[in-house]
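Engineer: predicted model and sequence follow; I will ask about them next.
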Amino acid sequence: MQTVLISGGGIAGPVLAHWLHRHGFGPTVVERAPGPRPGGQAVDIRGVALDVIERMGLLEQARGVRTRMRGMSILDPGGHEIDRSTESTFSSGRLDSDDIELLREDLVRMVQEHTRADAEYLFGDSIAALQEDGAGVRVDFVHGASRTFDLVIGADGLHSTVRRLAFGPEERFVHHLGSYLSVFGADNFLGLDDWQVWLRDGDAGFGIMSVRDNTELRIAFGFESGPLALDQRDSGALRRLVVDKLSSLSWEGARLAKAAEEAPDFYCDAMAQIRMDHWSRGRVALLGDAGYCPSPISGQGTSLALVGAHELADCLARTPGDHRAAFSRYERRMRPFVTLNQALATENPGGPASEASLAHAKNALSLDG
């Protein structure tokens, strides 16, 4: 049995573990966090990614926890409604679509629970070093003892440790898109009822939606900026920056700033894409945001992770013992799909891509191809 170490226990990693187990591999998932990460924005499962979830037996469960938006309001900087829609929202698109919008934390919990029996999970640890030889990849962990695996897959996000160790510094592959996004939760102090509000004030703006039976809010705050000279691991500096910017907003700035200051699930990062000529080197390959992050602006990061996991496992199963052929097939299969979905983030700067572009991109691959 070939052993595969997967770095990252978010969405892509556990889904890959599921399909690898189904194909007879022995997957191990290492995750830096001590358990499922709470918080995060609403994410979308669209097009062919719905087929992946259905084949995993999770489609009805995903539908059961989907958001139930009735529509959205667009506000001016003073908080006055200037437009509204009960047909679509900026976060999920058309409300009558078969696509599923759900909270990231719900999807993470779902796929982790579904795969606990299929894979070994190492929570609270991460990879410190990789050393490949003819027999496999020796992996040194930050906390656990060193082990050797046949293959290593980086599914560890925009700031991938596996990518840095195997391919080089992050700055070679990150393409900044000119803005930052912060996401955090709060009590529903706006009294929203299955509704979203969107507002732009100068070079900043936010989208707020009610979740958890309207008891909570998820706040996504974005602001225009070039790359900041801040250590991404210094969440305190990023939080102070976001609090300061929120405080200057004309409408609800004080309460939004207080929510960001107190939120236990505070997140902030650059809107950026990962663009690479190759997603594999030797016995190491990249999956999802680690190899081809499209940025949240595209709305397709989760779908790329789900489809990529299915395709990578399928390619490894089709070429038993030949990882080079498998990784080559994986790139041929996925790259056109990735290119179309990354283009959604840059098609209409400052706004969503067209419905036609999204419909084409989300369905531009067949799982049985």
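Structural biologist: Perfect, I can see it now. Keep in mind that this is a model prediction, so the values were computed, not measured.

Engineer: alpha carbons only for contacts and neighbour counts from here, please
Structural biologist: Will do.

Engineer: okay, buried residues for the helix or strand encompassing Gln342 please.
Structural biologist: Per DSSP states H and E: Gln342 is located in helix 323-343. Across helix 323-343, burial judged by 16 or more other CA atoms under 10 Å covers 323-324, 326-327, 329-331, 333-335, 337-338, 340-343.

Engineer: got the contact list for it?
Structural biologist: Applying CA atoms under 8 Å, 6 or more residues apart in numbering, the set of residues contacting helix 323-343 from outside is 273, 278-280, 282-283, 285, 292-295, 298, 300, 304, 308, 311-312, 315-319, 358, 361-362, 364-365.

Engineer: out of these, which are buried?
Structural biologist: Buried members of the contacts of helix 323-343, counted by 16+ other CA under 10 Å: 273, 279-280, 282-283, 285, 292-295, 298, 300, 304, 308, 311-312, 315-317, 358, 361-362, 364-365.

Engineer: and Asp194, how far from Asn214?
Structural biologist: 6 Å (CA to CA, to the nearest Å).

Engineer: hmm, back to that, which other helices and strands contact the helix or strand just after the helix holding Gln342?
Structural biologist: Sequence-wise, the next helix or strand downstream of helix 323-343 (DSSP H and E) is helix 355-362. Identification of packing neighbours for helix 355-362 by 3 or more CA pairs under 8 Å, 6 or more residues apart in numbering; DSSP states H and E yields helix 323-343.

Engineer: next, the one to line up against it:
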Amino acid sequence: MRKFGVRWRLFTAPSILGLEGTGVMHNTTGRNALALPARGNSELRVGLSFAADHLDYDRRDRRQQEDLVAKHFAGAGWQVPRLLAAMREAEEFFFDSSGQVVMDSWSTGRTALLGDAAHCAAPTSGRGTSQALIGAYVLAGELAETPGHATAFAAYERHLRGYVERNQRHGRAAARWFLQPPTEPPVEVADDVVPLKHYA
């Protein structure tokens, strides 16, 4: 696992910002608050992320984790205090670090991995779903027309490895940009085109 030194708290909140059809993001150095309208603008999907290389906390203690988030966002301004208050009331809970799965091989024996299990590019890449779907298509196609699973697994990985590595570079660059003030130059968008073979 390649860690980015970024922690995320994701939750659903009432539509307290009055957003209609578009999301907003507030960046300060080392912190990012993101809010996206959902369910016909009746809810918010909120992400609070901050830079932290190492944190000591009990993974079963939600209150302790929320206190860590609140501490790192103290004085952040904008609508952050309202989002922190909504965080405390949210029914669901997700708090974790962000990173990438980097493996020398995506298969062993008769087992092959797909999607995030094989090559997570991180949420900041925006490529998780497309990598999983493209990978499933290629793997299924190679298994259907290549004699022997070992040969099919090798072809699947050979075909996708460059695409995945580009997406992972994008995920790393975007993670750095995500926690910078808005005066920083935007991250270069990755080339996400992979030449897909037609399988009969």
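Structural biologist: Noted; the coordinates are in hand. Everything numeric here is computed off the predicted structure, so don't read it as measured data.

Engineer: from Ala154 of the second structure, how far off is the most far-flung residue of the second structure relative to its centre?
Structural biologist: Outermost residue of the second structure with respect to the C-alpha centroid, by CA atoms, centre = their mean, is Pro147; its distance is 35.4 Å. Distance, Pro147 of the second structure to Ala154 of the second structure, by CA to CA: 12 Å.

Engineer: cool, His119 of the second structure as well?
Structural biologist: His119 of the second structure is 15 Å from Ala154 of the second structure, where distance means CA to CA.

Engineer: same thing with Val80 of the second structure?
Structural biologist: For Val80 of the second structure, the distance to Ala154 of the second structure equals 48 Å [CA to CA].

Engineer: how about the secondary structure of the residue farthest from the centre of the second structure?
Structural biologist: Under DSSP: H, G, I helix; E, B strand; the rest coil, Pro147 of the second structure falls in the coil class.

Engineer: which stretches of the second structure form strands?
Structural biologist: 2-14, 24-28, 31-38, 43-51, 94-100, 107-108, 111-112 (DSSP state E).

Engineer: could you save those as CSV and add columns showing distance to Ala86 of the second structure?
Structural biologist: What follows is the strands of the second structure, written out as CSV (distance: least, CA to CA, whole Å):
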stretch, distance to Ala86 of the second structure
strand 2-14, 6
strand 24-28, 16
strand 31-38, 12
strand 43-51, 9
strand 94-100, 14
strand 107-108, 43
strand 111-112, 41
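
Engineer: which among those is found nearest to Pro186 of the second structure?
Structural biologist: Closest approach to Pro186 of the second structure among those (CA to CA): strand 24-28, 12.7 Å.

Engineer: relative to the first structure, which residues correspond to that closest one?
Structural biologist: Aligned using TM-score structural alignment, strand 24-28 of the second structure spans residues 197-201 in the first structure.

Engineer: how big's the offset between the matching stretch and the second structure?
Structural biologist: Its aligned residues in the second structure lie a mean 1.8 Å from stretch 197-201 of the first structure after superposition (mean CA distance after the TM-score superposition for the first structure).

Engineer: could you do stretch 303-310 of the first structure as well?
Structural biologist: Looks like 1.1 Å for stretch 303-310 of the first structure (mean CA distance after the TM-score superposition for the first structure).

Engineer: in that stretch, what's buried?
Structural biologist: 303-310.

Engineer: how about that stretch, aligned to which bit of the second structure?
Structural biologist: Mapped onto the second structure using TM-score structural alignment, stretch 303-310 of the first structure spans residues 130-137.

Engineer: show residues contacting that stretch.
Structural biologist: Stretch 130-137 of the second structure is contacted by residues 114-116, 156, 160, 164 when judged by CA under 8 Å, 6+ apart.

Engineer: closest one of those to His26 of the second structure?
Structural biologist: Nearest to His26 of the second structure out of the contacts of stretch 130-137 of the second structure is Asp116 (CA to CA; 27.5 Å).
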